[in-house]
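Engineer: After the sequence you'll find the predicted model.
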Amino acid sequence: MTDLISHAADLRGPTSFPPIADGFAFGGDYNPEQWPESVWADDVELMRRAGVTTATVGVFSWGLLERADGVFEWGWLDRVLDLLHENGIGVALATPTAAPPMWLMKAHPEIATVDENGVRTASGGRLAWSPSSAVFRRYALRMVRALAERYADHPALKLWHVSNELGNENAACYSDETEAAWQHWLAEKYSGIELVNEAWGTAFWGHRYGAFDEVQVPRFARTKHNPGLLLDFSRFSSDALLAHFQAERAVLREVTPTIPITTNFMVMGEPGADDYSRWAREVDIVANDHYLRRDDPHPAGDLAFSADRVRGMAGGAPWLLMEHSTGAVNWQGINLAKTPGQLARNSLAHIMRGADGALYFQWRQSSAGAEQYHSGMLPHAGADTRIFREVTEFGALLKRIAPAAGTTVQKARVAILFDDQSAWSLRATRGPSDRLHAVDLPKDFHRAFTARGIAVDVLPSSAPLDGYDVVLAPTLPLADDSVARALADAAERGAHVQVGFHSGVFDQSGRVLTGGYPGRFRELLGVRVTEVLPLLPEQSVATDAGWRGELWTEDLETPDADVVARYSEGVLAGVPVLTRRPVGAGSASYLATRPDEPGMGAIVDGLVALAALQPIAPIEPGLDVTRRIGDTGSFLFAINHDLENPRTVGASGVDLVSGRPADGAFTVAPGGVAVIREG
């Protein structure tokens, strides 16, 4: 785990930190305060049996540590940390600011968030505090300082975990105090109110502002708010949450300068409230929570895309999976259990894509409270259960593959550009189709490349593109001139650039760039879209390439591009749907629809041929492979998502999971995993 710290620290300067754990970190949230102290010894004994190295402690413990205003009670936490340390388990100690104590909520109800209807959040939930509340900030930092000073020298302390999932329940606040902070943020961003009017186009509906104090937060209105206002309010809200993290971090850094600091992101599914590509520069280790969603038709694809995206934010350095589940969650209405073997496949899928640890929520499944049916490493039924046996087996597996810890994922030749702010820009406006989601087309491309054994890096749009032979901007509506130049430069030097529909259409204020879509990328692509014709859920359109387009179609002109495929039916019959234009030593292509699965496969096969891409290793369908490399060697990870048939990967070496040799080919059992130390 040393490399997880040192690589991440290199991104932020020369500071180095001690390791979190030997090998891969393994464990999860431990909440002993929910249980009688008589249970704790059993917990630790079972942790040792399972191979737990790391416990996240204290996430929701503020009310149990500060029983009343300024009255602290540390005894129980002292004993927990001592017990864990005595048994060789390191601690990621959380600042407990996600859950303000009841006495604070009663004394200062003004710290709570206010929703867009003006209703103040009542006590009883979590993250009920407003990021802009000065009163909350004062109490929170007092708690953080007391905690840091108490445990600064405790030998169990390996990592600071700031708050919890910042922005999950307090993504936005609409209070008067927030409004004042919002107006101050605008005044800092714009040197005068007329620049706000210009950026947002407030002449529409006569919404011109005469002063910053006229710009209210976007509370409930019977019509949609100005897209520019909503986009900037999303930026402000992310910055407000980040400012709170930075404030807690400053206290921890002052008191414990040698302990690394992180907070858990939520990179999964559709982007949320935080601009994580910016947040990633503020933590010592990038850490993420990931949960599968039952309505996702390709859950393994979302997991892989998310993990690659987190690695991209970390600049390729090892990162930490802070939370995922051993089984079912409790917040999806119908909460699907994981099938036998899925725990190992899901956990290793993060590790193969760069995580140097796999932690879960939580150690012991709660018997009370709002998450009593969220799975744990130790279920309600106890240790004599399939889940606990699989947890123990996976802990042993991580020990066998420990030589791979600290290595990094081999850089890909394919890059997909993806940004949180682009997703916000789609949500801020009423566009042609509310079925268009920022993650769908990027995940389609990612899944198609992955199925062919081709490695993919998912990067923020500001990332350098040197060394990539294929660069995709599938859904990037918000892109400034620097992104357009970077794509053009990549094509000039030989990369094959693929842009998807509704990309490059907005300026940084969310205003549509006029002259025809795709706006910012029109010159590079040599195309011009004059009209969008969205499709209904039951509709699709055939192309002369033999595949069908879904979701979206466009009336596309090609003044300076070659036509690769056209629509072959309907009102757009004969209109181009896929184009390509030679640019320098490379090319730039445009896709005007969401292809069906055969279509996406054909498009990706075309890009693979153009760039002469080779798979990470020869694979049969159903296998997911990546390679991690470092001073300890080269490690080929393989997961067989086919639950019925064994699948073969071309590899030579020894499988650290099973101990079996690989002599040019290795067979992975149905639903199985392999980590082959090559050589």
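Structural biologist: Noted; the coordinates are in hand. Residues are numbered from 1 along each chain as shown.
Engineer: Going by C-alpha atoms from here, please, whenever you check contacts or count neighbours.
Structural biologist: Will do.
Engineer: Which parts of the stretch 51-200 of the chain are strands?
Structural biologist: Under the criterion DSSP state E, counting those that start in this stretch, the stretch 51-200 of the chain contains strands at 54-57, 66-68, 71-72, 90-95, 157-162.
Engineer: Can you name the residues that contact the nearest residue to residue 171 once chain neighbours are set aside?
Structural biologist: Nearest non-adjacent residue to residue 171, counting by CA to CA, 6 or more residues apart in numbering: residue 273, 5.5 Å away. Residue 273 makes contacts with 167, 168, 171, 234, 237, 238, as judged by CA atoms under 8 Å, 6 or more residues apart in numbering.
Engineer: So which of those residues wins on neighbours?
Structural biologist: In terms of neighbours by other CA atoms under 10 Å, the contacts of residue 273 top out with residue 237 at 25 neighbours.
Engineer: Structure two is appended below for comparative analysis:
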Amino acid sequence: MSRPGRTRLTRVPGLLYGGDYNPEQWPEEVWAEDARLMREAGVTMVTVGVFSWARLQPGPDTWDFAWFDRLLDLLHAHGVAVDLATATASPPAWLVRAHPEILPVTADGVRLEFGSRQHYCPSSPQYRAAALRLTRALAERYANHPALALWHIHNEYGDHVTECFCPRSAAHFRAWLGERYGTIDALNHAWGTAFWSQRYTTYDEIEPPRTAPGPVNPTQLLDWRRFCSDALLALHRAEREILTELGPDTPATTNFMSMFKALDYWKWAQAEDFVSDDAYPDPADPHAHITASLNYDLMRSLNGGTPWLLLEQAPSAVSWRPVNVPKKPGLQRLWSLQALARGADGIMYFQWRASRAGAEKYHSALLPHRGTASRGWRETVRFGAELARLGDIAGSRLAADVAIVLDWDSWWALEGDDHPSARMRWPDLLRPWYTALHARSITITFVPPDAALDGYRAVLAPNLHLLRPEHARRIADYVRGGGHLVCGPFSGVVDGHDHIHDGGAPGPLREVLGLSVDEFWPVPDGETVTLASGAEATLWTEWIVTEGAETADGYASGPLAGRPAVTRHPYGSGTAWYVSCHLGEDIGDILDRALTAAGVRPVLDAPEGVEVTVRAGARDTYLFLLNHGDRPARTALTGAYAAGGTDLLTGGAVHGHIALEPLGAAVIRVASAPGSTAPDSPTPDSPGGTDQ
């Protein structure tokens, strides 16, 4: 379904700019002013219809498209393209009251009510039928409208409801299990139902993992996570099929929510023409730009390194945190440029005009409550003009010598109940590794566990708790062929059924790592363990026994003092490192050793707080420098960039070095592309989903 060869996101030239537009919240006379101001601000596309279901279909057999016709015609007349949503994210009251079984049910048996959004059971046939009817009506009417540039399917799947425990969901779950396992004996084996007398004799005896007296079967919970992701994806695919049937030439996407645990985005990305993301970094968090960078690298990776779209972000403050801090002047610009630096081909926002009523009335907008007299409006206009000057960047891509393995199955299994430590959470294990790479100006790509690894200088696995033997063989072949692997703790522990591997951890990685794990040794809260190098471990340590691996660092305190902590194992023509503990920010020293040996080099040696990336197009290369710090920073242009180029933001020539004020940025066009910035070729164009 995806089209990774697409060079531009839509038919709209240059970089996309705009945001969500909700005209149903405003008198129609306001629309003309909005269209005029959009043109003034340089807006090229707006998202419409996201929450318009009740207005478009006021009753079961009543439709009102006349107002929507006028809206799309108005936008087209002002040169503003439309990202048209299918409006299925918020069923209207009449549908819910006619079919109350649509409403979702919690694990405790509570039926959630109407009055918010996403109030539907993903397995409800009544909801599905109504959503597809609406999607078809929209596609039949607007598939050939000249304003249409993009289909926007649903909105933020799983944001509020990722699962439902009603009888219809139970039946759907049983059918899904039947397709997965076939016989009930196969399911009993996979679920380990010999434990606690949980054996089933028929599929009819199986229910969703509702609230129970004690711990629920962990493989049942893992399969439930898989099922819930698939159930929502089935709804998405059903809408997509209608849009493809009636408007095959218009691309379609749905807005992801960064690194979102509930949905396996590797599988979801296969249903998109391109990936789009909603990202809301917290201005009160001094490290928010690093988390944003991580999420943007994921979005770029999900569809093989092709450009993606930042479909939502806040112009300033959001409305849903306990304390909603605005973005200080210049931060919105810097963070928007960061998305471009990480491969985005468009910068969109929520929303165009600030709402006066509803749950998001305090959320910022491109056109704030104060209107054109506001600081926010001035930033909206300024950035629109800047974005227009960067249009040639569209279609260019990033290169990555380093891959990080990400597996949703492993994430779900890692964070199950009744583990040695509840503190081992995938985002917390990943973040220090990524932070170290970000600080060193090393660009990464994420890959699924079944990805081809040839071409990467180094592969990092901060955690692979669940690891299938076939995926371990890929990793072993990569190292044997000359690759460099760095693997984090609590990896290779369970198989695809969440069963402990024979012989324990690291399971199928035992040979390539050259060690066995004798015992897990979690670190109590508030305590640390010192290593011989001076590094400190928290959360987790392991008693490991080397079987060919050499000790690169050892435990110097605590019950494991004198035992190996970090190992290095030559394997074939490559090297495999194992880090048996959680080192937090101290992981940087180990990564330096491993990446230096692998020949990984930074784009530039940048001062602290300065982010550096490179995008390469067919003719030109674009060097991004972003100063996230609170003081001026000077970065030397060396190596392939020593000759400098033209800063597209100012139009001025740059040679030798670039000086940036706090929150400053530069986008330098380099006329001749260095060899290290070829497109993201090591990443497969269509990475696919992990094996299920």
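Structural biologist: Sure, I can see it. All values reported here derive from a predicted model rather than from experimental measurement.
Engineer: Trace the residue nearest to residue 171 of the first structure over to the second structure, please.
Structural biologist: Using TM-score structural alignment as the criterion, residue 273 of the first structure maps onto residue 262 of the second structure.
Engineer: what kind of secondary structure is that match in?
Structural biologist: Three-state call for residue 262 of the second structure (DSSP: H, G, I helix; E, B strand; the rest coil): coil.
Engineer: One more: the one 4 residues further on?
Structural biologist: Secondary structure assignment for residue 266 of the second structure (three-state DSSP): helix.
Engineer: so how far is residue 658 of the second structure from the residue positioned nearest the centre of the second structure?
Structural biologist: With distances taken as CA atoms, centre = their mean, the residue of the second structure nearest its centroid is residue 258 (3.2 Å). Going from residue 258 of the second structure to residue 658 of the second structure by CA to CA, to the nearest Å gives 31 Å.
Engineer: neighbouring contacts of stretch 432-449 of the first structure?
Structural biologist: Residues outside stretch 432-449 of the first structure that contact it (CA under 8 Å, 6+ apart) are 269-271, 301-302, 305, 416, 418, 422-423, 426, 455-456, 473-476, 500, 532-534, 551, 594, 600-601, 604.
Engineer: Need the buried ones from those selected in PyMOL.
Structural biologist: Here is the PyMOL selection string for the buried members of the contacts of stretch 432-449 of the first structure, based on 16 or more other CA atoms under 10 Å:
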select buried, resi 269+271+301+302+305+416+418+422+423+426+455+456+473+474+475+476+500+532+534+551+594+600+601+604
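Engineer: which stretches of the stretch 351-500 of the second structure form strands?
Structural biologist: For the stretch 351-500 of the second structure, the strands defined by DSSP E, counting those that start in this stretch occupy 402-405, 444-447, 458-461, 484-487.
Engineer: okay, the ones you listed in CSV with distance to residue 205 of the second structure next?
Structural biologist: Formatted as CSV, these follow (distance: least, CA to CA, whole Å):
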stretch, distance to residue 205 of the second structure
strand 402-405, 37
strand 444-447, 38
strand 458-461, 39
strand 484-487, 41
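Engineer: Indicate which one of these is closest to residue 666 of the second structure.
Structural biologist: Nearest to residue 666 of the second structure among the strands of the stretch 351-500 of the second structure is strand 444-447; the distance by CA to CA comes to 21.2 Å.
Engineer: before we move on, the earlier item: mind checking which of the contacts of stretch 432-449 of the first structure are in helices?
Structural biologist: Among the contacts of stretch 432-449 of the first structure, DSSP state H puts 301, 302, 305, 422, 423, 426, 600, 601, 604 in helices.
Engineer: Can you name the two of those that sit furthest apart?
Structural biologist: Using CA to CA, these reach their maximum pairwise distance at 426 and 601, which is 26.3 Å.
Engineer: Just tell me what residue 233 of the first structure corresponds to in the second structure.
Structural biologist: Taking TM-score structural alignment, residue 233 of the first structure has residue 224 as its aligned residue in the second structure.
Engineer: so its match sits in a strand?
Structural biologist: No - assessed by three-state DSSP, residue 224 of the second structure does not belong to a strand; its assignment is helix.
Engineer: okay, now it: neighbour count?
Structural biologist: The number of residues packed around residue 224 of the second structure, counting by other CA under 10 Å, is 18.
Engineer: ok, it - contacts?
Structural biologist: So residue 224 of the second structure contacts 173, 208, 209 (CA under 8 Å, 6+ apart).
Engineer: how close does the last one sit to residue 162 of the second structure?
Structural biologist: Read it as residue 209 of the second structure. For residue 209 of the second structure, the distance to residue 162 of the second structure - CA to CA - is 14 Å.
Engineer: Excluding chain neighbours, what is closest to the corresponding residue of the first structure for residue 173 of the second structure?
Structural biologist: If you follow residue 173 of the second structure across to the first structure using TM-score structural alignment, you land on residue 182. Nearest non-adjacent residue to residue 182 of the first structure, counting by CA to CA, 6+ apart: residue 236, 6.7 Å away.
Engineer: That neighbour belongs to a helix, doesn't it?
Structural biologist: Yes - under three-state DSSP, residue 236 of the first structure falls within a helix.
Engineer: hmm, back to that, by neighbour count, which of the contacts of residue 224 of the second structure wins?
Structural biologist: Counting neighbours by other CA under 10 Å, residue 173 comes out on top of the contacts of residue 224 of the second structure with 23 neighbours.
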